[in-house]
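Have a look; sequence and predicted model below, questions after that.
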Amino acid sequence: MKLRVGLITSEFPPDHGGVETYAWQLARELGSRQNLQITVYAPPRSADIKPPPGVTIKPILQSCMGLDWPKLKNEPIDVWHALSAGHAWIAEKNRTVIVSVHGNDFLAPYPLTARPAFASAGFWWFRSWAWRNLSSLWRIKTRRMLAKALPKANALVANSRYTAEVLLAKYPACTNKTHVAWVGVDPAFFEVPHESKGKVPQFLTVCRLSEERKNVDLVLRALATLKDQFEFEYIIAGEGSLRQELERLANTLELGERVRFVGRVSDSELHTLYAKADLFILLASIIPGSHEGFGIVYLEAAASGIPSLAAKLAGAAEAVEEGRSGFFVEQPDLISISTALNQFLSGTINLNAEGCREFAREFSWVRVADIVETIYQQNSVKLTK
């Protein structure tokens, strides 16, 4: 008999991001396994998504435990897997529950699943207003929920050793049931062709332009110090509230056509950007409540044969191997970034595509799913005893 697994996620295609990628790729790999029956409980906006083979998508999730539990409690599921910490509330419902944690989701939780349901007829208008205008209150309630629910989960799956360390420092009660499974990389990135590089080096950043800790502004400032010494082009892919501010900064620094903001791109467009790039750049800081839990984009770049420049902080230190798939600055400050880019542009640092791809091959969704499936089986056996 197949083990019936319910994956709960607020972050799923058509949305883009690291957790969305994690949810889709893990569901796809688990769905290929003959002894598992996979159902994804996702938001209504996922209704038009064609599921991977072996996977059923139920687009019913409202990301509010008071609204979601009545829909989920009678579902024929043997093991529930919350794909981010915000849905750990289900561990308080006397079910077998696994929770994936990514770093920021248990520090500054999203979504705010402890928001009140206001489910009675005629209250939908008030619910919309209250959710939007009282978010600080629901954030506090969701954090309190996490403090109770996470220790009650049967097992937790961290995306890096760093994430596991941060989790256990905050919730020591999770010590004996936290596993590190890392993440994988979509095999399609290994098919990105090696294009002959042009005379002008091309840099690439792919991220949400909504968090200052990504330090895209510092990269622009560093490049401004090098513009009279070297030719280069810098492509920034992604959308967010900081985009206009960053565009203005690029103009103020007189970087002109050397910097291009291309917005959100499709998968095929992303592959083209990687094919043309010489260096991937993402230099994220650690700030209170937020850090780079791992960074799937570093693996995507490496699988495409592109080295990365990263800050040797948080999960990025596990997502890049120095001298093999990239190189580091110790801290993302202007002088350090300028020096590192100078070394790359002058040829002092030279990394080859095959070394990058060899590193990326160590991270597969098959391995992640193997670890997760073992955890399912161990805990489903406990349930039947």
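Good, I have the coordinates. Here the structure is a predicted model, which means the values were calculated and not measured.

Going by C-alpha atoms from here, please, whenever you check contacts or count neighbours.
OK.

which residues in the stretch 1-150 of the chain form strands?
Per DSSP state E, counting those that start in this stretch, the stretch 1-150 of the chain carries strands over the ranges 3-8, 36-41, 55-58, 79-82, 97-101.

Go ahead and measure how far stretch 364-381 is from the middle of the chain.
Mean C-alpha position of stretch 364-381 versus that of the full chain (Cα atoms, centre = their mean, to the nearest Å) differs by 20 Å.

Could you give me the buried positions within it?
Across stretch 364-381, burial judged by 16 or more other Cα atoms under 10 Å covers 364-369, 371-373, 375-376, 379-380.

next one: stretch 312-330
Quick answer for stretch 312-330 (16+ other Cα under 10 Å): 312-322, 324-329.

Stretch 212-226 too?
Neighbour-count burial for stretch 212-226 flags 213-226 (criterion: 16+ other Cα under 10 Å).

structure B:
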Amino acid sequence: MKFLTITIDYLPMPGGVARYIDTFCEAFGSSMHVVADIGDVQTSVCDKTFSVEYRQFMQQKWPRWMGAVHELAKRDVDLIFTHHVLPLGIACLMNKRRTNTEYVVVLHGMDFDLATRNMWKRWITRQVLREARAVVTNTHALAQRVERFVHVEPLVVHPQPYVQAAKSISSNTFSIVSVGRLVERKGIQRVLNALTLIPHLHDQLHYSILGGDGPFKQELERMIIDLGMEDLVTLTVDPTDEQIQYAYKTSQLFVLPTVTTALDREGFGIVYHEAAQFGIPSIASNIPGVDEAVINGQTGILVNSDQELIDAMTTLFHNEELRKTLGDNAREHVRTSRAMIEDLKQNLGL
């Protein structure tokens, strides 16, 4: 069978969605072909088990997705995947009505929120989801919301780690790490503020922040200076995969207490699973979706407030046995979640 993924978000673009799409497609091997319109982002040759084609198919004028309709009409495939219910889901729907080519819609969280914010979007989103061969969500929490919205039962496939696991490196310094784009909602500023309240531990720990350049970078740089943490904190902007991997290898605790805003929120958090591969427990915010990446009391600790964040960091700093138990459980949690994509393929009869 021949599969096609059509997308407007793909590597080397930053962010969890681009990486989710990549690992998702990897599961289909050479049967998958990706067509990506990522605008002016600099691309490079991809070394993948599947093929990737970068081309501009979105129209400059409205409706921009009509260009995707023309692109799909040229493709002779058995099944189409899209990770953008709007606008590419509309193109998949129109293509199905013209060519009978079935499609699968994968939802990530914020995309579903945006697709249901007004009457017109809710109407067309329901059409797209109802006519899909399958609807996939990245969390069970999102699956429940989608089912209530459209009375279709989604299949769930958790995001898989992008950075490959490697053997950890021991260190005399207690290393805390955060990985995520430098935006306010990642909650890195909460970690910096928490560190100011545990000064008695500063000579025994180091905090590494690795993130793609974002609008909050200058604020974080300012905070590090204003709080007098230049020797305690390292900020690496636009890190390579090798730098991220090394940070995981040398760390004992992953902390990313994300913040929900009206315009954005964490849907799942691939980075929690990446850290888990290295046997690192996580501290995260207690919000739907994230609570599937980090299982409270089993693979890490979920927090509801800044004080709980401080308490969790302090507890895991002092309790090596608990860190190891949570870390071992986290590694196993990631291993078992890999079966989800195979369950999806079986449900689709592939």
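Sure, I can see it. Just so it is clear, the model here is predicted, and its values are computed rather than measured.

How about the secondary structure of the residue lying farthest from the centre of the second structure?
Ranked by distance from the centre of the second structure (Cα atoms, centre = their mean), the top residue is His200, with 34.3 Å. Put simply, His200 of the second structure is helix when judged by DSSP: H, G, I helix; E, B strand; the rest coil.

Arg260 of the first structure now?
Going by three-state DSSP: Arg260 of the first structure is strand.

Give the aligned equivalent of it in the second structure.
Aligning on TM-score structural alignment places Arg260 of the first structure opposite Thr234 in the second structure.

And its match, how close does it get to Leu309 of the second structure?
Counting by Cα to Cα, to the nearest Å, the separation of Thr234 of the second structure from Leu309 of the second structure is 20 Å.

Nearest residue to the middle of the second structure?
In the second structure, the C-alpha nearest the mean C-alpha coordinate belongs to Gly16, at 3.1 Å (Cα atoms, centre = their mean).

Skip the chain neighbours and tell me the closest residue to that residue.
Leaving out its chain neighbours, the residue that sits closest to Gly16 of the second structure by Cα to Cα, 6 or more residues apart in numbering is Ile270, at 6.4 Å.

The corresponding residue of the second structure for Ile49 of the first structure: what's it in contact with?
Under the alignment (TM-score structural alignment), Ile49 of the first structure pairs with Val45 of the second structure. Contact analysis of Val45 of the second structure by Cα atoms under 8 Å, 6 or more residues apart in numbering lists nothing.

how far does the helix ranked longest in the second structure sit from the chain's center?
What stands out as the longest helix in the second structure, according to DSSP state H, is helix 320-337. Here helix 320-337 of the second structure shows a centroid-to-chain-centroid distance of 20 Å under the convention Cα atoms, centre = their mean.

again with stretch 173-193 of the second structure
16 Å.

try stretch 271-281 of the second structure
13 Å.

still on that earlier bit, how about the residue farthest from the centre of the second structure, what's its match in the first structure?
Match for His200 of the second structure (TM-score structural alignment): Asp228.

got the contact list for Glu300 of the first structure?
Per Cα under 8 Å, 6+ apart, neighbours of Glu300 of the first structure: Val185, Asp186, Phe189, Ala360.

mind redoing it with 10 Å?
Applying Cα atoms under 10 Å, 6 or more residues apart in numbering to Glu300 of the first structure gives the contacts 184-190, 192, 270-271, 274, 280, 306, 357, 360.

Please apply the same query to Thr250 of the second structure.
The neighbours of Thr250 of the second structure, taking Cα under 10 Å, 6+ apart as the test, are Lys167, Ser168, Ile169, Ser170, Ser171, Thr173, Phe174, Ser175, Ile176, Val177, Phe278, Ile280.

helices or strands up against the helix ranked longest in the first structure?
Ranked by residue count under DSSP H, the longest helix found in the first structure is helix 365-384. Counting contacts by 3 or more Cα pairs under 10 Å, 6 or more residues apart in numbering; DSSP states H and E, helix 365-384 of the first structure packs against strand 3-8, helix 18-31, strand 79-82, strand 97-101, strand 155-158, strand 178-180.

re the thing from before, state the helix or strand in which the closest residue to the match of Arg260 of the first structure other than its chain neighbours lies.
Closest residue to Thr234 of the second structure apart from its sequence neighbours, by Cα to Cα, 6+ apart: Ser208 at 4.9 Å. Per DSSP states H and E: Ser208 of the second structure is located in strand 205-211.

What are the buried residues along that strand?
Buried residues in strand 205-211 of the second structure, counted by 16+ other Cα under 10 Å: His206, Tyr207, Ser208, Ile209, Leu210, Gly211.
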